[in-house]
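# Here is my input, please return the structure:
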Amino acid sequence: MDKLDVKLWTLAAKGQIVPDRSLLKTPEQIKAIQESADLNTAVLDHVAAHIRKGMSTEEIDRLVYDYTTQHGGIPAPLNYQGFPKSVCTSVNNVICHGIPDENEILKEGDIINVDVSTILNGYYSDASRMFTIGQISPEAEKLVRVTKECVELGLKAAKPWGHLGDIAYAINTHARQNGFSVVEDIGGHGIGLEFHEDPYVSYVTPKGSEMVLVPGMMFTIEPMINEGSPEFYIDEGNGWTVYTIDDGLSAQIEYMVLITENGVEVMTK
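Down below sits the predicted model:
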């Protein structure tokens, strides 16, 4: 039993939730996952350079598919548990898992989350950005801005040997202080060797709770911040798209992070 095993065993004996060693990435795995993450960032940059008023969300899907495959990658969402497209495009009142559609045209005042996930040489990466189309309302601007602040505060709260709940507390507190709500039943996830790994990452749990943040852990920080109620419903027709229950706006920004001995490292955003 090495020093890390002893430390994990000691924490577990005190009632702390600790990750299985299989969740701690090796230096070799981290290097390979970072290559996937670099491509993921490049895909998002490619979308940022082309997204515009008047384009369809289907066009965004083609941008993502073409760029990813031309650079040796595979879009992770494509055919994942039956998802039909290469990217999630969530506009205005869509919380997440929006499906690109040739009939969905971006218009002045829209806000859209583009969620890109990439497989490269068998390794996974995942991040999303909010884009604003033309002049948006002051309310939409505040929501997008506060969502970005929430993610940055969550990142700042992520410290080795702290807890996932520290991240959640920072995010939930800031969102509520600004009059917004955090979606409770959809969260982040571990990633790297699979698309979705443990741990589940909540954004509404108390400070000091949940899994201990051990160096080598890799997961997403991706809170979904709603203008109104945190409640939602899922489109019965496609079984994927998640909408706000009150038709209010929703925003989400996703970073993929690695806990290190000295802090936290953003792999793609």
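
# alpha carbons only for contacts and neighbour counts from here, please
OK.

# Report the contact partners of Ile112.
89-92, 130-132, 251 (C-alpha atoms under 8 Å, 6 or more residues apart in numbering).

# Dump these to a markdown table, plus secondary structure and neighbour count.
Formatted as a markdown table, the contacts of Ile112 follow (DSSP: H, G, I helix; E, B strand; the rest coil; neighbours: other C-alpha atoms under 10 Å):
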| residue | secondary structure | neighbour count |
| --- | --- | --- |
| Thr89 | strand | 27 |
| Ser90 | strand | 26 |
| Val91 | strand | 26 |
| Asn92 | coil | 19 |
| Met130 | strand | 21 |
| Phe131 | strand | 19 |
| Thr132 | strand | 22 |
| Ala251 | strand | 31 |
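
# the longest helix in the chain is where?
helix 27-50 (DSSP state H).

# Which parts of the stretch 51-200 of the chain are strands?
Using DSSP state E, counting those that start in this stretch, the strands of the stretch 51-200 of the chain run over residues 74-75, 88-91, 94-96, 111-120, 123-132, 181-182, 188-190, 197-201.

# Tabulate those (a markdown table), appending distance to Tyr169.
A markdown table is the format used below for the strands of the stretch 51-200 of the chain (distance: least, C-alpha to C-alpha, whole Å):
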| stretch | distance to Tyr169 |
| --- | --- |
| strand 74-75 | 32 |
| strand 88-91 | 25 |
| strand 94-96 | 20 |
| strand 111-120 | 23 |
| strand 123-132 | 21 |
| strand 181-182 | 11 |
| strand 188-190 | 14 |
| strand 197-201 | 12 |
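
# Tell me which of these lies nearest to Tyr243.
Nearest to Tyr243, of all these, is strand 94-96, at 4.5 Å by C-alpha to C-alpha.

# measure stretch 200-210 end to end?
By C-alpha to C-alpha, to the nearest Å, the extent of stretch 200-210 from end to end equals 10 Å.

# Kindly report the same for stretch 103-114.
Stretch 103-114 end-to-end distance (C-alpha to C-alpha) = 17 Å.

# repeat for stretch 8-23
First residue to last in stretch 8-23 (C-alpha to C-alpha) measures 13 Å.

# Another sequence for comparison is provided below:
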Amino acid sequence: MITIKSEREIDGMRESGAILAGMHRGLRDIIKPGISSWEIEEFARKYYADHDAIAEQIGFEGYQYATCVCVNDEVAHAEPRKDLILKEGDLVKVDTVVNKDGYMSDSCWTYAVGEVSAEAKKLMDVTKKALYLGIDQAVVGNRIGDIGAAIQKYTEEENGYGDVRDLIGHGIQPTMHEAPNVPNYGEAGKGLRLKAGMTITIEPMINTGTWRIGVKEVPNEDWQYYVSQDGSLSAQYEHTLAITNDGPKILTSQDPEFDAKYL
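The predicted model follows:
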């Protein structure tokens, strides 16, 4: 069931989104060569506690961490690890869901560790632009397929990258994962029609190689995460947004000047 949110509910989500965005901004100073991915987890937990918020994914299907931290070919859902030390040139994706007073927001961001290759920088730029091309299509009267088609055309047809199919965006609020599904690929003019009051995530996961992904099991834990099937680099950017009669409104903006048209 798709729930249509009131202005009060969207304002609550915007408050949680501001906390999430602040955490991501803080990671810009934390992520550097020599730290472990576990230090990202520690930073997020403390930031949320300091802002009277919680990480919603702790306890979700047995997951016990505030963040998912993926490095290089890891696409999604990898755990933060004390023995995973970041090195110069790595790409790190940090995905997290914040709950503030019952209102949720979800955002993933890709970070360069030190100086990265031209290939990695281009992947980051293309993936981030793909997110905003998808957001541009998230207007009242458009269809879900318009979002995915814009992302797929730019990433695959124009740049030759792999647009991951198996992991997609989704509705959010009052729980972490709600209807509708929001694929990062699709056909324009197809799918559910967007209505004011819907709140969704758009989250392209883009590989420099194939769009296909593989699964890795976490030793001694009932958990698995995803990697690019061919070992190619992967990037992800994600915002939570509200569909409104005034256009899409980003609820997890880290940069108000950059996102001014969406606020």
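
# just to revisit the earlier point, what range in structure 2 matches the longest helix of structure 1?
Counting by TM-score structural alignment, helix 27-50 of structure 1 lines up with residues 7-30 of structure 2.

# quick one: what's aligned to Leu4 of structure 1 in structure 2?
So, by TM-score structural alignment, Leu4 of structure 1 is left unmatched.

# any idea how far Leu4 of structure 1 is from Ile259 of structure 1?
For Leu4 of structure 1, the distance to Ile259 of structure 1 - C-alpha to C-alpha - is 15 Å.

# So between those two, which is more surrounded?
Taking neighbours as other C-alpha atoms under 10 Å, Leu4 of structure 1 and Ile259 compare with Ile259 leading, 22 against 12.

# what residues are up against the aligned partner of Asn72 of structure 2 in structure 1?
When structure 1 is aligned by TM-score structural alignment, the residue opposite Asn72 of structure 2 is Asn92. The neighbours of Asn92 of structure 1, taking C-alpha under 8 Å, 6+ apart as the test, are 110-112, 248-251.

# ok, the nearest residue to Lys25 of structure 1 once chain neighbours are set aside - how many residues close by?
Residue nearest to Lys25 of structure 1 in three dimensions, not counting chain neighbours: Gly216, with 4.9 Å by C-alpha to C-alpha, 6 or more residues apart in numbering. For Gly216 of structure 1, the neighbour count with other C-alpha under 10 Å is 22.

# What's Val64 of structure 1 aligned with over in structure 2?
So, by TM-score structural alignment, Val64 of structure 1 is matched to Ala44.

# ok, how many other residues are close to the counterpart of Gly102 of structure 2 in structure 1?
Applying TM-score structural alignment, one finds that Gly102 of structure 2 aligns to Gly122 in structure 1. Counted with other C-alpha under 10 Å, residues neighbouring Gly122 of structure 1 total 14.

# what does the one 3 residues further on give?
Using other C-alpha under 10 Å as the criterion, Ser125 of structure 1 is surrounded by 34 other residues.

# Could you tell me which residues make contact with it?
Contacts of Ser125 of structure 1 by C-alpha under 8 Å, 6+ apart are 33-34, 36-37, 40, 117-119, 191-192, 195, 256, 268.

# what would these look like in TSV with distance to Tyr233 of structure 1 and neighbour count?
Output for these, formatted as TSV (distance: C-alpha to C-alpha, whole Å; neighbours: other C-alpha atoms under 10 Å):
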residue	distance to Tyr233 of structure 1	neighbour count
Ile33	33	25
Gln34	34	19
Ser36	32	28
Ala37	31	27
Asn40	29	31
Ser117	23	28
Thr118	27	32
Ile119	29	27
Ile191	26	25
Gly192	29	26
Phe195	24	18
Met256	26	25
Thr268	29	22
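
# Pick the one among those closest to Thr173 of structure 1.
Closest to Thr173 of structure 1, out of all of the contacts of Ser125 of structure 1 and judged by C-alpha to C-alpha, is Met256, at 21.1 Å.

# How about that closest one, nearest residue that isn't a chain neighbour?
In space, Met256 of structure 1 is closest to Thr220, 4.3 Å off (C-alpha to C-alpha, 6+ apart).

# How about Lys107 of structure 1, nearest residue that isn't a chain neighbour?
Lys53 (5.1 Å).

# Please tell me how far that neighbour sits from Cys88 of structure 1.
In terms of C-alpha to C-alpha, Lys53 of structure 1 sits 18 Å off from Cys88 of structure 1.

# With Asp20 of structure 1 instead?
30 Å.

# When the two are compared, which one has more neighbours?
Higher neighbour count among Asp20 of structure 1 and Cys88: Cys88, with 26 against 12, using other C-alpha under 10 Å.

# how far does stretch 221-235 of structure 1 stretch from start to finish?
25 Å.

# scratch that, stretch 163-171 of structure 2
20 Å.

# The residue nearest to Met256 of structure 1 sits in which helix or strand?
Here Thr220 of structure 1, judged by DSSP states H and E, is contained in strand 218-221.

# elements contacting the helix or strand following that strand?
Note on strand 218-221 of structure 1: by DSSP H and E, the next helix or strand toward the C-terminus is strand 224-226. Strand 224-226 of structure 1 is packed against helix 138-157, strand 181-182, strand 250-252, with contacts defined by 3 or more C-alpha pairs under 8 Å, 6 or more residues apart in numbering; DSSP states H and E.
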